[in-house]
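Chemist: Quick one: sequence plus predicted model below, questions after.
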Amino acid sequence: MKFVDEAWIDVAAGDGGNGCASFRHEKFKEFGGPDGGDGGRGGHVWALADDNLNTLVDYRYTRRFEAQRGEHGKGSDMFGAKGEDIVLRMPVGTVISDAETGEVLFELLQPGQKVLLAKGGDGGFGNLHFKSSTNRAPRQKTLGRPGERRSLKLELKVLADVGLLGMPNAGKSTLIAAVSNARPKIADYPFTTLHPNLGVVRVGPEKSFVIADVPGLIEGAAEGAGLGHQFLRHLQRTRLLLHVVDMAPFDDSVDPVAQARAIVAELKKYDPQLAAKPRWLVLNKLDMVPVEERAQRVRDFVRRLRFKGPVFEISALTREGCERLMQKVYEYLAAQREAAAPPVQVDPRFDTARQDADAPADDGNDPRWRA
């Protein structure tokens, strides 16, 4: 399936049905009175977050969605039926914004979340609605209101706890395949990854997190060079970035320090908030470095880069150091969740610890403590 993370659509809710002006006609009843019913409401257009979807490809070629209009009112006190609603299923993480103004309208962050994109028009009133003690034969009726119409931009930002970033061929796909259930395409040439891959990393029973691999970045990505700039938005919702660096490039003239600095510069150009996210350094492909040279090469790299955060030495191919890295990532995410969780409010009536602290001590004189 082709991966699509941007789409533009037009939605139109149904118009309301018109009211009816009618009078009762029955044998032996010359003045039967008004019996024109109201028109039905037009159908709404809804968006529903579906965790079984992971792309917006359904909206790449079908771009207009129009709900059914409400039926007109009829005589004999018959009201028009309301138009059927339509529900557009979208992946979790979709941002819905106004295509003309750019204003963000909704964000689908939870599976099953449902939002109203366009409201159906109300039905018009029939003359039965205007009957009163002073107006026995009303001839008024109103037309149905038009439904809302909108041009929308859909933008998918994948929901992941951890994002992998780095130059092409740094080993990000190999790493996500080694530590998760994702099976991305892996080859010995750059730009193997053409769209984001999501994987679930399990570090123990009921202990897991989601990791995302995006196409590799190159210098000038923020201005549109390469493929990675199209998918930088997918890193904006992550809570931790793992900067994967190739410590054994095929070309001896390539400087890993210069590549790492270029990645940081592109993040700052694209979004300063993204560059300010917590970032750990993951030095990959150390299995291709002679054992006696590893420690010195790592020290020189960190010193020249002037990196102050956590540094991990791994080999995604042999999985050396990967388990320790994932354990540390989970511990960090768990601590972040615990810090962000609101404090538990305990009703004083059921706070047994507080009741025990407030209880009087047993000094032998209180009759309540005697057997």
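Modeler: Noted; the coordinates are in hand. Numbering: from 1, shown residues only.
Chemist: For the rest of this, base every contact and every neighbour count on C-alpha atoms.
Modeler: Will do.
Chemist: Go through the chain and flag its longest helix.
Modeler: Using DSSP state H, we find that the single longest helix of the chain is helix 322-340.
Chemist: So which residues make contact with it?
Modeler: 161, 175, 178-179, 201, 203, 207-209, 239, 312, 314-316 (CA atoms under 8 Å, 6 or more residues apart in numbering).
Chemist: try it against this one:
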Amino acid sequence: MKFVDEAHIDVAAGDGGNGCASFRHEKFKEFGGPDGGDGGRGGHVYALADAGLNTLVDFRYTRRFEAQRGEHGKGSDMFGVKGDDIVLRMPVGTIITDAETGALVCELLQPGEQVMIAKGGDGGFGNLHYKSSTNRAPRQKTPGWPGERKTLKLELKVLADVGLLGMPNAGKSTLIAAISNARPKIADYPFTTLHPNLGVVRVGPEKSFVVADVPGLIEGASEGAGLGHQFLRHLQRTRLLLHLVDAAPFDEAVDPVAQVRAIAAELKKFDPTLHEKPRWLVLNKVDMLPADEREKRIKDIVRRLRYKGPVFQISALTREGCELLVQKVFEHIHNVHRSEQPPAEIDPRFGAPQDD
């Protein structure tokens, strides 16, 4: 399936039905009085977060969605039937904004979350609505109110705990295939990954996290070079970034330190807050280094980068060091998640809640 993470759609909620001006006409009832009913409400348009979807491709080809209008009121005290609502299913992580004003309409962050994005118009009043002790034969009626009409921009930001970034052919796809259930395309040429891949990493019973692999970045990505700039938004919701570096490039002219600095600069240009996220250095393909040179090469890269954070030496191909990396990542994600939770209220009858 083609990965689509942006779309524009037009939505139109249903108009309300018109009110009716009518008087009762029955045998032996000369002054039956008003009996015109109100019009029905127009249908609403809802957005529903569906965990079974992962792209916006359904909205690339069908772009207009209209809810049913409400029925008109009728005589004999008959009110109009409301119009049917419509529900648009979207992937979890979709951001909906007004395309004309740029105002945020909603964000779908939880599976099953449902939000009204266009309100149906209310039905008009029939003359029965205006009956009173001083107005015994009202002839007033009102038309139905129009439903909302909007042009909306849909933008998908995948919900992942960990994001993989690095130059093309750094081994990101190989790593996500080694540690998760994802099966991305892997080949020996750059830009094998053309769209984000999501994988669930199982650490133990009821212990897991989601990792996202985006297309490789190159220098100038924030200005449109390469492919990665199109998908950097998918890293904005992650709690941790793993910066994969090819520690044993085939071309000796390639400097891993320069590559790390180039990508860090692109992150800062794209979004300073993304640049400030926790970013761990993962030196990949260490199995390609001679055993007597490995430590010297690793220390040289870290020294030249002046990097003070966690450093991991792995081989995604042979899975060397991957288990330790997964354990440390899970511990970090778990600690961040706990720190984001509001403190539990303490019931004085039972004392403080017990830790997990």
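Modeler: Arrived safely, thanks for sending. Only a predicted model underlies this, so the values are computations on that prediction, with no experimental measurement involved.
Chemist: TM-score for these two?
Modeler: The TM-score (TM-score structural alignment, normalised by the length of the second structure) is 0.97; 353 aligned residues with a CA RMSD of 1.1 Å.
Chemist: Need the three-state assignment for Lys2 of the second structure.
Modeler: What DSSP: H, G, I helix; E, B strand; the rest coil gives for Lys2 of the second structure is coil.
Chemist: If you could redo that for Ile117 of the second structure, that was the one I meant.
Modeler: strand.
Chemist: Run through the residues that contact it.
Modeler: Contacts of Ile117 of the second structure by CA under 8 Å, 6+ apart are His44, Val45, Tyr46, Ala47, Val105, Cys106.
Chemist: just to revisit the earlier point, ok, average deviation of the longest helix of the first structure from the second structure?
Modeler: Taken against the second structure, helix 322-340 of the first structure registers an average deviation of 1.0 Å after superposition, with mean CA distance after the TM-score superposition for the first structure.
Chemist: and after that helix, which helix or strand comes next?
Modeler: Using DSSP states H and E, the helix or strand that follows helix 322-340 of the first structure towards the C-terminus is helix 352-358.
Chemist: which residues touch that following helix?
Modeler: Defining contact as CA under 8 Å, 6+ apart, one finds that helix 352-358 of the first structure is touched by Pro348.
Chemist: How about stretch 83-93 of the second structure?
Modeler: Here stretch 83-93 of the second structure makes contact (CA under 8 Å, 6+ apart) with 14, 40-56, 66-71, 107-111, 156-159.
Chemist: List of residues touching stretch 18-25 of the second structure?
Modeler: With contact meaning CA under 8 Å, 6+ apart, stretch 18-25 of the second structure is reached by 31-40, 71-76, 123-128, 139-144.
Chemist: ugh, wrong one, stretch 29-39 of the second structure
Modeler: With contact meaning CA under 8 Å, 6+ apart, stretch 29-39 of the second structure is reached by 16-26, 70-82, 122-129, 131, 136-138, 144.
Chemist: Write the PyMOL selection for whichever of those residues are buried.
Modeler: Per 16 or more other CA atoms under 10 Å, the buried members of the contacts of stretch 29-39 of the second structure correspond to this PyMOL selection:
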select buried, resi 16+17+18+19+20+21+22+23+24+70+71+72+73+74+75+77+78+79+80+81+82+122+123+124+125+126+127+128+129+131+137+138+144
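Chemist: returning to that earlier point: in a markdown table, list the contacts of helix 322-340 of the first structure along with distance to Arg149 of the first structure.
Modeler: Below are the contacts of helix 322-340 of the first structure laid out as a markdown table (distance: CA to CA, whole Å):
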| residue | distance to Arg149 of the first structure |
| --- | --- |
| Asp161 | 36 |
| Leu175 | 46 |
| Ala178 | 47 |
| Val179 | 46 |
| Val201 | 42 |
| Val203 | 48 |
| Lys207 | 45 |
| Ser208 | 42 |
| Phe209 | 39 |
| Arg239 | 36 |
| Phe312 | 52 |
| Ile314 | 53 |
| Ser315 | 53 |
| Ala316 | 50 |
